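1. need coordinates for the below:
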Amino acid sequence: MAVVGGGMAGLGAAWALEGARRGGAALEWDLYEREPRLGGKVLTVRHDGFVVEGGPDSALAEKPWPIRLAHELGIGDRLLDANEDVRRSFVLWRGRLHELPEGLVLTVPTRLLPFALSRLLSWRGKARVGLDLVLPRGAVARAFRDGRAAADPGLDESLAAFVRRRLGDEVLERIAEPIVAGVHAGDPERMSLRATFPLFLELEARHRSAVLGMVARRRARQRAAPRPAATGGQPRSYFYSFAGGLQDLVEALVAALPAARLHAGLGVARLAPGGEAGAPPGGRYALTLDDGRLTVVDAVVVATPAFAAAGLLRPLVPAAASLLDRIGYVTTATVSLAWRAADVPHDLRGFGYVVPRVERRPVMATTWSSSKFAGRAPAGHVLLRSFLGRAGAEGPAELDDEEMVGVVRRELRETMGVAAPPLFAHVFRWPRGMPQYEVGHLGLVARVEAEVARLPGLALAGGAYHGIGIGDCLREGAAAARRVLEAAGAVASGDGAGG
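-> Sure thing, here's the model as predicted:
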């Protein structure tokens, strides 16, 4: 068997396959990754006591797969809570940082007084939010309530349409858009609500009102037993990481897999039917490697970006390849800069700030990394991380390094008063790095998966399909491995990837 792609989905698939092999299944597997390192967008640089994240800086406790995997790998004691004592976030609006109201959950207010006192929205905007309490359900939510949505994955609406309909234009412009851009780098006018924030539809279907639904959800979570302390190996905070950065998980996973089966720096140039002329005998699929070698396998997990998967699948499933070509991507970049604490005059009690699209600034968000997690900077120092590139505005993420650092420094001088030169700057580029889940995404993915399912022993995994987070990718990789194991008649031991 072969896994093509060594990001988190590919590693999750490899862990599941190795678990099956160790559990007695008669199988051999190899993972191929064109880049010289494994882990995909999980990239941590440790520099003179600083822990600098190049891609994501945290995972979500509500998606448990990385936590389970950490315990399987023996690094549960390295799980690290976010600093809940300073869990505040801000929005840059008209040149000022405004704190997001306490009780705001995914753009929906759940506490009246902090929301009423916020200066981020006008009184007209706040009153418009109040209409959510009396407005009827939308068409998609009615379909969910009536049980019709499950049979039609293409039934959808945009995130912007939902927020505008339930909460109004000001919430969309000043809160929802910058928050979702910080997660997906997307445009809410095009983003699929059902694929990105299905919770909104579930709440509207059940409670009619987004506000009432979110309040009920918050109260239910408060009544639930609190999470055990992080010292017990489970995060207490919503965001969590690892003591040495997210790459702790990648390094432990790679170390636990057989080194001889991991081929970093060697990609797959072509995927074809196993009976193709020149292929070795046996096996359903022939893989042409970048070095020209040809290998034949019974099953393949393709865990690459959708555009790369399209190229590999075109000789086998041209209809699926054409559909995969329709999944768009956005180029993004992060710039991390370090200072002595004395050189940063701004109050850093918080996680950072996001920037609405209408502000027309090149930086779409800045995380105060050394405030969000302990151990990200040595004592007396500060680490900040800025994000560039969003749907329809990728130019800032395509500047050269010197220009990009200059842009970020100017932004931080204007927004936070940081004028001193940084101790260092690290630039991380992610060309075509963020998949876009546009309206109808789940229907598109269902069609892709139906086409791929016609070929036994072939499966897709990765952030382009059912979630972009680390936990999503691990889950998708393990699920794809299970599908090819079933097709090959092998039996997996557990479901791998922390399952």
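2. for the rest of this, base every contact and every neighbour count on C-alpha atoms.
-> Fine.
3. what about V250, how many neighbours?
-> Each residue near V250 was counted by other C-alpha atoms under 10 Å, and the total is 21.
4. I should have written D48 there, sorry.
-> 8.
5. what's near enough to touch it?
-> Taking C-alpha atoms under 8 Å, 6 or more residues apart in numbering, we find D48 in contact with no residue.
6. can you check R432 too?
-> Y329, V330, T331, T332.
7. now show me the structure for the sequence below, then we'll compare the two:
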Amino acid sequence: MKKIAVIGAGVSGLSTAFYIEKLGGNNVSVTVFEKEAVPGGKMLTVIKDDFIIETGPNGFLDNKPYTLELVKALKIENRLYRSSDRARKRFVFVNGKLVRLPENPVAFLSSYVMSLKGKLRLAAEYFIPPKKDDSDESLSSFVKRRIGEEALEKLIDPMAAGIFAGDPDKLSVKAAFPAVWHLEKKYGGLIKGLLAMRKEKKDATAGPGGVLTSFKGGVKDLIDALVASIKGRVFTETDVKKLTPEGGKWKVTWEKGDEIFEETFDSVVLSTPSYIAAALVQRFDRKLAEKLHEIEYSPIAVVAFGFVKKGLGHDLDGFGFLVPRTEGRKILGALWDSSVFPNRAPAGKVLIRAMVGGARQPHLALAGEEEIARIAYKDIKKIMKIRHKPIMTAVFKHPKGIPHYTVGHVEKVNEIFKLASKHKGLLLNSNAYRGVGVNDCVYNAMKTAESVVSE
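-> This next block holds a predicted model:
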């Protein structure tokens, strides 16, 4: 029987363990190690004063099959919770007011998000020749080249902050937005690509598509189902101290309580953030560790506010809003969670989550909890014209929150995986490498499990 260690019990690690057992059957024995008391990584759900609060992502998009297939395999389809129609209404804070983002070209023409000059520049993208080489470039460079400076400021910069908490001047378009990058490579431009895809009857979108889907009890439902499904051992509050290659196998040394344990495994999957993986491989592969350390992370804080709905001053009719950096605010945006998923707040109450920090203002995410809450409340009060004080506040700090896929990330990851492949039985799988969304994590978990079982 093949013994496999999975280090890290976020959605990537748990999904990898699940698929290893599914593919390997009785021929594999899996042990999962998790440093924290509760599995899930940053995908945690907290109940406070009857509010259902996500500390990180609030679901996944159903435009890709991977998470839905996992849910089916776990037999928890009855727990799925699709977002309300309100989630289609998204806003951006421009020129000191909330403006609804247009959903189609006709709505875009009459929208106040961009000036007439900016709209004409965007439309001119059809005539812009494609970049001649395949070299990577920043999101800012790509957007300015193809659709103009105003589109970058008012549309793309806030989107980058919302997805990656990232800086468009540093984000790699090839790694962070591969669908957009491929439109230019394959079709010669974004508008040409979208028109061609519509003719081919494909999903003609380069941005987030599909319906946002979560679970009745929050993302915790998925994590709990994964933990319950794993037949092998799942160790929590367990700190892996050392990873040692030993005659084609791997000795794992870990600390639980005041005791030190050791065990040898045939394969090890590092489903940790890249900086933790770097610390574990440092002793036997310094070059791999150096490359892993090169992957940056953006700090972010999530602030949840519960309010009495009556007399709030805003109808929360939508998904929420994002804030361009040119507006000079301290929050990146806010999600109207109880509008998207109505059961997230008790009757007569609403739940809003604001995001603070990111690559834009990292120091804000590292401030004290009271200060972060004060900053977030001040901004949402002014932007949304809120009249109430919150009846519930919760702050969740993530000092190394979201991997920041900077220019050259694809090549860096290719080099990391090439170096790792020299060590038989060593695999890497987390959101640090090839996609930060839940769908990406589940897909990469499937591929990693296939590699482990077929080795």
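8. got a TM-score for the pair?
-> Overall, the chain-to-chain superposition scores 0.93 on the TM-score scale (TM-score structural alignment, normalised by the length of the second structure); 445 aligned residues with a C-alpha RMSD of 1.9 Å.
9. you'd agree E411 of the second structure is in a helix?
-> Yes. E411 of the second structure forms part of a helix when assessed by DSSP: H, G, I helix; E, B strand; the rest coil.
10. elements contacting the longest helix seen in the first structure?
-> Scanning the first structure for the helix with the most residues, using DSSP state H, yields helix 470-488. Counting contacts by 3 or more C-alpha pairs under 8 Å, 6 or more residues apart in numbering; DSSP states H and E, helix 470-488 of the first structure packs against helix 8-22, strand 59-60, helix 65-72, strand 300-302, strand 458-460.
11. ok, now with 7 Å
-> Applying 3 or more C-alpha pairs under 7 Å, 6 or more residues apart in numbering; DSSP states H and E, we find helix 470-488 of the first structure packed against helix 8-22, helix 65-72, strand 458-460.
12. what are the buried residues along that helix?
-> Neighbour counts using 16 or more other C-alpha atoms under 10 Å place 470-485, 487 of helix 470-488 of the first structure among the buried residues.
13. neighbour-wise, which of the contacts of R432 of the first structure leads?
-> T332 (25 neighbours).
14. the equivalent of it over in the second structure in helix, strand or coil?
-> Aligned counterpart of T332 of the first structure in the second structure: I300 (TM-score structural alignment). Three-state call for I300 of the second structure (three-state DSSP): strand.
15. if we can go back for a sec, which of the contacts of R432 of the first structure still touch in the second structure?
-> Retained in the second structure by both residues aligned by TM-score structural alignment, their matches' C-alpha atoms under 8 Å are the following of those: Y329, V330, T331, T332.
16. show me what K185 of the second structure aligns to in the first structure.
-> K185 of the second structure maps onto A205 in the first structure, by TM-score structural alignment.
17. thought that match was touching A141?
-> Yes. Counting by C-alpha atoms under 7 Å, A205 of the first structure touches A141, with 4.6 Å between them.
18. what residue in the second structure is paired with V484 of the first structure?
-> Under the alignment (TM-score structural alignment), V484 of the first structure pairs with V452 in the second structure.
19. what's the answer for F428 of the first structure, then?
-> In the second structure, F428 of the first structure lands on F396 (TM-score structural alignment).
20. so its match sits right up against F305, yeah?
-> No. With contact defined as C-alpha under 7 Å, F396 of the second structure does not reach F305; the gap is 11.7 Å.
21. looking at the two, which is more packed in?
-> Neighbours per residue (other C-alpha under 10 Å) separate F396 of the second structure from F305, with F305 holding more: 23 against 19.
22. excluding covalently adjacent residues, which one is nearest to the more buried one?
-> Once flanking residues are discounted, F305 of the second structure sits nearest to T393: 4.8 Å by C-alpha to C-alpha, 6 or more residues apart in numbering.
23. you'd agree the one you found is in a helix?
-> No. Counting by three-state DSSP, T393 of the second structure is not found in a helix; it is strand.
24. list the contacts of it.
-> Applying C-alpha atoms under 7 Å, 6 or more residues apart in numbering to T393 of the second structure gives the contacts A304, F305, G306.
25. name the nearest of those relative to V234 of the second structure.
-> Nearest to V234 of the second structure among these is A304, at 30.2 Å by C-alpha to C-alpha.
26. is that closest one part of a helix or strand, or is it coil?
-> Put simply, A304 of the second structure is strand when judged by three-state DSSP.
27. residues touching it, list them.
-> L351, I352, R353, A354, T393, A394, V395.
28. returning to that earlier point: can you list contacts of the host helix or strand of the match of K185 of the second structure?
-> Here A205 of the first structure, judged by DSSP states H and E, is contained in helix 198-207. With C-alpha under 7 Å, 6+ apart as the test, helix 198-207 of the first structure has contacts from R137, A141, R142, F144, R145, A210, G213, M214.
29. map the last one onto the second structure.
-> Correspondence of M214 of the first structure to the second structure, assessed by TM-score structural alignment: L194.
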